[in-house]
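Q: output the structure for:
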Amino acid sequence: MSESAEISFQIDGHIALIGINRQHKRNAMRQDMFEQIGAYVAQAQQKARVGILFGHGDNFSSGLDLGEHKERTPIDTLHASRAQGAIMNQLEQGQIPWIAALSGATIGAGFELAAATHIRVADESAFFALPEGRRGIYVGGGASVRVARLISVTRMMDMMLTSRVLSAHEALAANAVQYVVPAGSALAKARELAAVIAENSPISNFAITNTLPRIQDMSHDDGLFVESIMAALVQSSPEAQSGLKDFLEKRARRLDTPKSA
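A: Take a look at the predicted model:
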């Protein structure tokens, strides 16, 4: 494991783990911490098949370090926001899928970081908020795009205007997370999911994480056309041929179907 300031980095087999470790500040994020996450994401893409983003201690992240943010000029804020946006794009549009393991405070920029990942696992201690309206500021890490798409513009507007806090189960109902697990077990669940994802074909994983979001921005016909092109490209890969052969020869892993199915 390597650490730089308050960000840890570890490669465990095919899985990369990036941890926010500023526990005395509930993992509040300074700009240099965002930049270190970006550097580790770049390394992870070369060394792993899937990544996990998590918070050390009881919280994922309580958001921006507001002491640092208060000292910024408007132009500083613009550049910081653009830099954060580029790092979030590395997560969202990079070479490997990312899972967020969430506990405790997942607030502001912490929520934005989680929204840039592809799968979000919350334990029952997790809570979600966008209190920018109360602080007299505005989101700057991509929430207007990513969080609004996850939970809807109207729900995000409610959270920002009223400082409404969502519990883990409310976040699940709002589509902010995909899994809710007992307190303290989010990272274990994320590791379990990452192990499954790491078994997939890398080109299929890349196609899923990079094509699906873009198709949502296209017209109906353009989306269907791009889907057909991607299906043909992935079909031509050696991984596709191997995977189909394994299925036809009954060597492929079976689906974990519900007990009643």
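
Q: every contact and neighbour count from this point should use C-alpha atoms.
A: OK.

Q: show me the contacts for the residue nearest the centre of the chain.
A: Residue closest to the average C-alpha location in the chain (Cα atoms, centre = their mean): residue 117, at 1.5 Å. Contacts of residue 117 were listed using Cα atoms under 8 Å, 6 or more residues apart in numbering, and they are 91-92, 97-100.

Q: not counting sequence-adjacent ones, nearest residue to residue 181?
A: residue 123 (4.6 Å; Cα to Cα, 6 or more residues apart in numbering).

Q: hang on, the one you found packs against residue 182?
A: Yes. Assessed by Cα atoms under 8 Å, residue 123 is found in contact with residue 182 at 5.3 Å.

Q: and those two? Which one has more around it.
A: residue 123 (23 against 11; other Cα atoms under 10 Å).

Q: the more buried one: what's it in contact with?
A: 101-103, 168, 180-186.

Q: ok so, going back, between the contacts of residue 117, which is closest to residue 164?
A: Sorting the contacts of residue 117 by how near they are to residue 164, with Cα to Cα, puts residue 100 at the top with 21.7 Å.

Q: pretty sure the closest one contacts residue 61?
A: No. Residue 100 is beyond contact range of residue 61, at 11.4 Å (criterion: Cα under 8 Å).

Q: those two: which has the busier surroundings?
A: residue 61 (31 against 27).

Q: surely that one is in contact with residue 114?
A: No. Shown here, residue 61 and residue 114 do not form a contact pair, counting by Cα under 8 Å, at 9.4 Å.

Q: tell me the spacing between the residue nearest to residue 181 and residue 213.
A: 26 Å (Cα to Cα, to the nearest Å).

Q: neighbours of residue 10, how many?
A: 17.

Q: what does residue 190 give?
A: 25.

Q: cool, residue 188 as well?
A: Considering only other Cα under 10 Å, residue 188 is surrounded by 13 other residues.

Q: what do you get for the one 4 residues further on?
A: By the measure other Cα under 10 Å, the count of residues near residue 192 is 11.

Q: what lies in contact with the helix or strand harbouring it?
A: Using DSSP states H and E, the element containing residue 192 is helix 186-198. Residues from elsewhere that reach helix 186-198 (Cα under 8 Å, 6+ apart): 14-15, 49-52, 54, 99-103, 121-123, 180-181, 205.

Q: hmm, try it at 7 Å
A: 14-15, 49-50, 52, 99, 101-102, 121-123 (Cα atoms under 7 Å, 6 or more residues apart in numbering).

Q: now flag whichever of these is closest to residue 69.
A: The nearest member of the contacts of helix 186-198 to residue 69, counting by Cα to Cα, is residue 102 at 23.6 Å.

Q: Proceed likewise with the subsequent sequence, for comparison:
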Amino acid sequence: MFEQDVVRYQVEDGIVRIVLNRPDCLNAMNRPLLRQLLAALELAAVDEAAGAVIITGHGRAFSAGADIRFLNQAAPAEVRELARLAVAVTSRIETLGKVVLAAVNGDALGGGLEIAEACTLRLAAEDARFGHPEVSIGAVAGFGGTTRLPRLIGKGRAAELLLTGRLMDAEEACRLGLVNRVVAPQDLPAESEKLLRGILAQSPTAVRLSWEAIHRGLSLTEDESARLGADYFGLAAQSEDFRIGTRAFLDKQTPSFKGR
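A: The predicted structure follows:
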């Protein structure tokens, strides 16, 4: 469906690999790329062969961000339309119902970083760089960065990055909590898949409900979030996976989850 275009969609052994495919411009995001990325996510949401998703970039970068040539020539209304399309993409990543991992194979800047920030998990190659340089071109991190980055690394640290445009390497991103793990560039595909395989071995129902509780709970008070977690615990208890998992624990066996 996307093989010859600006987004590639591949599925193998339960893992979808969505590849941003504008390597000549460091996978800069324009409307065609964002539309195809959204379409790829919608396909992954209903693809019965897809248990989890990896988003990565083709070539030297994950994504250098929004296409600045477009931004320079576009009318303000067109810029806002692009941002709203990107927000639809990042929101869909968070609500896909499946774990989405950003395998950051190079620079993740501006809108590219905002795509990664929306993912459930982020693995980075050692030579990757991260940052929100929007202010350096007179812009704002309008694809969700002003919302998600403070939640990931804290208000003060996020403010520094968003207000200075400073770039950081993968190790600093990991220390700040933006990245889960840093690996050698050649190991990034295998390590990304290995992490997802560990998640796919768990109850799909419990994984989905756990992520929903995390995501929804961030917008609630601590007490409300705790009650939401209790409600999701109750929902999990209604599943077949809950009975399978608890029985397997008592019998000292490895559970074989059904995802229902």
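
Q: can you pull the TM-score for these?
A: With the length set by TM-score structural alignment, normalised by the length of structure 2, the two chains reach a TM-score of 0.92; 253 aligned residues with a Cα RMSD of 1.5 Å.

Q: could you identify which of the contacts of helix 186-198 of structure 1 has the most neighbours?
A: Counting by other Cα under 10 Å, top hit in the contacts of helix 186-198 of structure 1: residue 102 with 36 neighbours.

Q: map that one across to structure 2 for me.
A: The alignment partner of residue 102 of structure 1 in structure 2, by TM-score structural alignment, is residue 104.

Q: quick revisit: possible to save the contacts of residue 117 of structure 1 as CSV with secondary structure and distance to residue 137 of structure 1?
A: Below are the contacts of residue 117 of structure 1 laid out as CSV (DSSP: H, G, I helix; E, B strand; the rest coil; distance: Cα to Cα, whole Å):
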residue, secondary structure, distance to residue 137 of structure 1
91, helix, 25
92, helix, 25
97, coil, 31
98, strand, 28
99, strand, 28
100, strand, 25
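
Q: which one of these is nearest to residue 43 of structure 1?
A: After measuring the contacts of residue 117 of structure 1 against residue 43 of structure 1 - Cα to Cα - the closest member comes out as residue 91, at 11.8 Å.

Q: give me the neighbour count for the closest one.
A: Neighbours of residue 91 of structure 1 (other Cα under 10 Å): 26.

Q: that one contacts residue 116, correct?
A: Yes. Between residue 91 of structure 1 and residue 116 there is a contact at 6.0 Å, judged by Cα atoms under 7 Å.

Q: which residues are in contact with the aligned partner of residue 89 of structure 2 in structure 1?
A: Superposed on structure 1 with TM-score structural alignment, residue 89 of structure 2 falls opposite residue 87. With contact taken as Cα under 7 Å, 6+ apart, residue 87 of structure 1 is in contact with residue 38.

Q: give me the element residue 87 of structure 1 is part of.
A: helix 74-92.

Q: check which helix or strand the closest residue to the match of residue 102 of structure 1 other than its chain neighbours maps to.
A: Spatial nearest neighbour of residue 104 of structure 2, chain neighbours left out: residue 124 (4.6 Å); criterion: Cα to Cα, 6+ apart. Taking DSSP H and E as the definition, residue 124 of structure 2 sits inside strand 121-125.

Q: for residue 158 of structure 2, same thing?
A: Applying DSSP H and E, one finds residue 158 of structure 2 within helix 155-164.

Q: Provide the aligned range in structure 1 for that helix.
A: Counting by TM-score structural alignment, helix 155-164 of structure 2 corresponds to 153-162 in structure 1.

Q: how far out from the middle of the chain is that stretch?
A: Distance of stretch 153-162 of structure 1 from the chain centroid (Cα atoms, centre = their mean, to the nearest Å) equals 21 Å.

Q: and what of stretch 192-207 of structure 1?
A: Counting by Cα atoms, centre = their mean, stretch 192-207 of structure 1 comes out at 15 Å from the chain centroid.

Q: where in structure 2 does it fall?
A: So stretch 192-207 of structure 1 sits over residues 194-209 in structure 2, by TM-score structural alignment.

Q: what do we get in structure 2 for the residue nearest to the centre of structure 1?
A: So, by TM-score structural alignment, residue 117 of structure 1 is matched to residue 119.

Q: distance of its match from residue 144 of structure 2?
A: Taking Cα to Cα, one finds residue 119 of structure 2 at 12 Å from residue 144 of structure 2.

Q: counterpart of residue 138 of structure 2 in structure 1?
A: Checking TM-score structural alignment: residue 138 of structure 2 goes with residue 136.

Q: list the buried residues for the next helix or strand after the helix holding residue 158 of structure 2?
A: Of the helices and strands lying after helix 155-164 of structure 2 in sequence (DSSP H and E), the nearest is strand 167-169. The neighbour-count check on strand 167-169 of structure 2 (16 or more other Cα atoms under 10 Å) flags 167, 169 as buried.

Q: show me what strand 167-169 of structure 2 is packed up against.
A: strand 129-131 (3 or more Cα pairs under 7 Å, 6 or more residues apart in numbering; DSSP states H and E).

Q: buried stuff in the helix or strand that the strand it packs on is followed by?
A: Next helix or strand after strand 129-131 of structure 2 toward the C-terminus (DSSP H and E): helix 145-153. Within helix 145-153 of structure 2, the residues that count as buried by 16+ other Cα under 10 Å are 145-146, 149-150, 152-153.

Q: again with stretch 23-38 of structure 2
A: 23, 26-31, 33-38.

Q: ok, stretch 180-191 of structure 2 next?
A: 181-183, 188-189, 191.

Q: okay, how far is it across it, tip to tip?
A: 12 Å.

Q: wait, what's in contact with residue 249 of structure 2?
A: No contacts exist for residue 249 of structure 2 under Cα under 7 Å, 6+ apart.

Q: can you tell me how far residue 60 of structure 2 sits from residue 142 of structure 2?
A: Counting by Cα to Cα - residue 60 of structure 2 and residue 142 of structure 2 are separated by 24 Å.

Q: thinking again about what came up before, how about the contacts of residue 117 of structure 1, which pair is most distant?
A: Of all pairs drawn from those, the greatest distance, 11.7 Å, lies between 92 and 100 (Cα to Cα).

Q: adding distance to residue 241 of structure 1, write the contacts of residue 117 of structure 1 out as TSV.
A: Formatted as TSV, the contacts of residue 117 of structure 1 follow (distance: Cα to Cα, whole Å):
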residue	distance to residue 241 of structure 1
91	28
92	27
97	22
98	26
99	27
100	31
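
Q: let me know the closest of these to residue 230 of structure 1.
A: For the contacts of residue 117 of structure 1, the nearest to residue 230 of structure 1 is residue 97 (17.4 Å; Cα to Cα).

Q: what's the neighbour count on that closest one?
A: Using other Cα under 10 Å: residue 97 of structure 1 sits among 26 other residues.

Q: where's the nearest residue to it once chain neighbours are set aside relative to residue 70 of structure 1, distance?
A: Leaving aside its chain neighbours, residue 97 of structure 1 sits nearest to residue 50 (5.1 Å; criterion: Cα to Cα, 6+ apart). Look at residue 50 of structure 1 and residue 70 of structure 1: by Cα to Cα, they are 35 Å apart.
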